[in-house]
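Participant: Below is the sequence, then the predicted model.
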Amino acid sequence: MFDIRSRMSRVAIQVLATVIVIPFLLPLVAMVAGSLAGEGWGNYKKVFDTGMVPLYFMNSAIVAGVTILFVYVCTMLAAFGFAKLRIAGKEIYFWLLLVALTMPEAVLLTPLFVTASTFDMYNELIAVILPLAALQVPFTVLLARGFFEGIPTELMEAGRVDGANVVQVFWHIVLPLTKPIAGAIVVLTLINAWNAYLLPMLMLLDPAKQVVTLLPSFFISQYTNDQTGVLASAVITAVPVIVAYLLLQRSFERGLAAGALK
């Protein structure tokens, strides 16, 4: 751990951190300021007057919650297998999984649309949930594997000596130790699932099944372009993710740090 003793070093690091934050902070300030332009808080009332905010929030909560569940289960099982089990060719499988990280979401839209239509999943939330989960798993497995490799193998061997099988060792010994990395996985998946735009726009045609990121579309059409409504919708959309991050910030940071170190 670096120990910064001199006041000059602390000031320099603070200035550097401020300079780095400013480019990310200015768009947020502009978004909030723009959402209050003109009618002020009336812009937010205008968004809620559409009557779709509760429905869209519920759909987004379902998408995010189920996606988190799928990603968590797949990540924990895969990371445990790659880190602790003797599986023939597991390194090949691991690197093949990482190749998926190079696939941009936009490239996959057409095959995903064809697949959803073929299996009669188009215009259903599951058509958004499954691709979102699949796109998250490669990175979360990469992150979690480093954490699992840091868990002492002696703990598993002690469990096996006491008569526990692999499933029992995973459930009773290993899984309780993964809370820090689980917090990071939950936050990352929540942010990506809640903010998903391309997949919901493509897969969800029924207004009753659309998600909160499509809320600004109420204020943009062929004959209207209400930017105050768009910005107010964006602020409302961002609030749940910001609150969730603040609540889980400590677990998120601990999980990232733990996953980066063996």
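Facilitator: Great, that's in hand.
Participant: all contacts plus neighbour counts: C-alpha atoms, from now on.
Facilitator: OK.
Participant: Nearest the geometric middle of this structure, what residue?
Facilitator: Geometric centre of the chain, nearest residue: T189, 2.1 Å, by C-alpha atoms, centre = their mean.
Participant: Grab the nearest non-local neighbour of it.
Facilitator: I68 (5.9 Å; C-alpha to C-alpha, 6 or more residues apart in numbering).
Participant: likewise L198?
Facilitator: A106 (7.7 Å).
Participant: Only the buried residues of the helix or strand where G255 lies, if you could.
Facilitator: Assigned by DSSP states H and E, G255 falls within helix 227-260. Neighbour-count burial for helix 227-260 flags 227-238, 240-241, 245, 249, 251-252, 254-259 (criterion: 16 or more other C-alpha atoms under 10 Å).
Participant: Pasting the second one now:
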Amino acid sequence: MVSTKGKKVRKNISTHLVLIFISCISLGPILLVVLNSFKSHAEIVRNPLSLPTVFHFENYVTAWETGKFSTGFINSMILSGITIIIVLIAASLAGYVLAGKRIKGSDGVLVYFMMAMTVPIQLFLFPLYYAMASLDLIGNIPAVSLILSATSMPLAVFLMRTFFLNVPRELEEAARIDGASTWQVIWHVMRPVVSPGLITVAVIVGLQSWNEYLITSTFLQGEDSFTATLGFLSMNGTYSSDQAILMAAAVIMIAPIVIFFVCIQKYFVDGMASGAVKG
């Protein structure tokens, strides 16, 4: 009995040590960026691992103004928000239909989405740019949201289909017997049950849209339409020799994502766990 308990204690200790080690590796670079964001460029070059002798808060003021983050954050929120709404509506309806095989050729549609996940977006950049330029939509944030929605749709559909598969069919059948329409079934019966899936898809799509560079740098031209990511990357040429300003800008970029994920991590983990039950 004692031997078994001792083995369990040693196993728990070793597990926690491994987790602590992994956490240090993951958080170390972020903490180093935060630390160096309060130092001068000379201090960073001299010793990037040292503590700042004087906290240079002006680095954040300069980074905020130079990166035009006041405009960039608004554009990023608009871009991510529109993309999330489009994907949630389309993927939810598609997942509901494909989970119940309510149309002919459902398996073929699933194969199509699976193949679409393997096709790189780079193949479509030129025709997309030609079409966007012809329609005078270069620099139009909602139009770019449609492109991001299309790239995120295959994975979102697969995830939402998985969540709908986990909903007992008896719930829908009972609602149908009570005279509920398809819209009422989806909104009042299915939506509350698959809400963890909606949160999971929203987080994944939101983070992808927020950090996206290739598509936004191609179609969002002009500083007025720059996202926060493009504003940060535009500083490389101006402040490539001043690491302190770039570190402060990186913290400004990272902070909203970290805060957002910490606030919704419980729902995100629960959604990923419940969505992995059935495929």
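Facilitator: Yep, that arrived. Only a predicted model underlies this, so the values are computations on that prediction, with no experimental measurement involved.
Participant: which residue lines up with the residue nearest to the centre of structure 1 in structure 2?
Facilitator: Superposed on structure 2 with TM-score structural alignment, T189 of structure 1 falls opposite V205.
Participant: what helix or strand is that match on?
Facilitator: helix 195-211.
Participant: how distant is that helix from the center of its chain?
Facilitator: Counting by C-alpha atoms, centre = their mean, to the nearest Å, helix 195-211 of structure 2 is centred 5 Å from the centre of its parent chain.
Participant: what residue of structure 1 matches up with R191 of structure 2?
Facilitator: Match for R191 of structure 2 (TM-score structural alignment): L175.
Participant: And for T162 of structure 2?
Facilitator: Counting by TM-score structural alignment, T162 of structure 2 corresponds to G146 in structure 1.
Participant: how close does its match get to K262 of structure 1?
Facilitator: Going from G146 of structure 1 to K262 of structure 1 by C-alpha to C-alpha, to the nearest Å gives 6 Å.
Participant: Among these two, which residue is more densely surrounded?
Facilitator: Higher neighbour count among G146 of structure 1 and K262: G146, with 19 against 12, using other C-alpha atoms under 10 Å.
Participant: Just give the nearest non-adjacent residue to that one, would you?
Facilitator: G259 (5.1 Å).
Participant: ok, the counterpart of the one you found in structure 2 - contacts?
Facilitator: By TM-score structural alignment, G259 of structure 1 lines up with G275 in structure 2. Taking C-alpha atoms under 8 Å, 6 or more residues apart in numbering, we find G275 of structure 2 in contact with L159, T162, F163, N166, G197.
Participant: Could you find the counterpart of I82 of structure 2 in structure 1?
Facilitator: Structural alignment (TM-score structural alignment) places I82 of structure 2 against V66 in structure 1.
Participant: burial count for its match?
Facilitator: Other residues close to V66 of structure 1 by other C-alpha under 10 Å number 17.
Participant: before we move on, what about V166 of structure 1?
Facilitator: V166 of structure 1: 12 surrounding residues under other C-alpha under 10 Å.
Participant: distance of the counterpart of it in structure 2 from L171 of structure 2?
Facilitator: The alignment partner of V166 of structure 1 in structure 2, by TM-score structural alignment, is T182. Counting by C-alpha to C-alpha, the gap from T182 of structure 2 to L171 of structure 2 is 13 Å.
Participant: do the same with A143 of structure 2
Facilitator: For A143 of structure 2, the distance to L171 of structure 2 - C-alpha to C-alpha - is 38 Å.
Participant: Could you do P142 of structure 2 as well?
Facilitator: Taking C-alpha to C-alpha, one finds P142 of structure 2 at 37 Å from L171 of structure 2.
Participant: quick revisit: give me every residue that touches the residue nearest to the centre of structure 1.
Facilitator: Here T189 of structure 1 is in contact with A64, T67, I68, V71, Q136 (criterion: C-alpha under 8 Å, 6+ apart).
Participant: hang on, the earlier thing: of A143 and L171 of structure 2, give the one with the bigger neighbour count.
Facilitator: Between A143 of structure 2 and L171, A143 has the larger neighbour count (other C-alpha under 10 Å), namely 18 against 12.
Participant: ok, the more buried one touching A133?
Facilitator: No. Using C-alpha atoms under 8 Å, A143 of structure 2 makes no contact with A133, being 11.3 Å away.
Participant: Check the gap between the residue nearest to L198 of structure 1 and F147 of structure 1 for me.
Facilitator: 31 Å.
Participant: With that, I have no additional questions.
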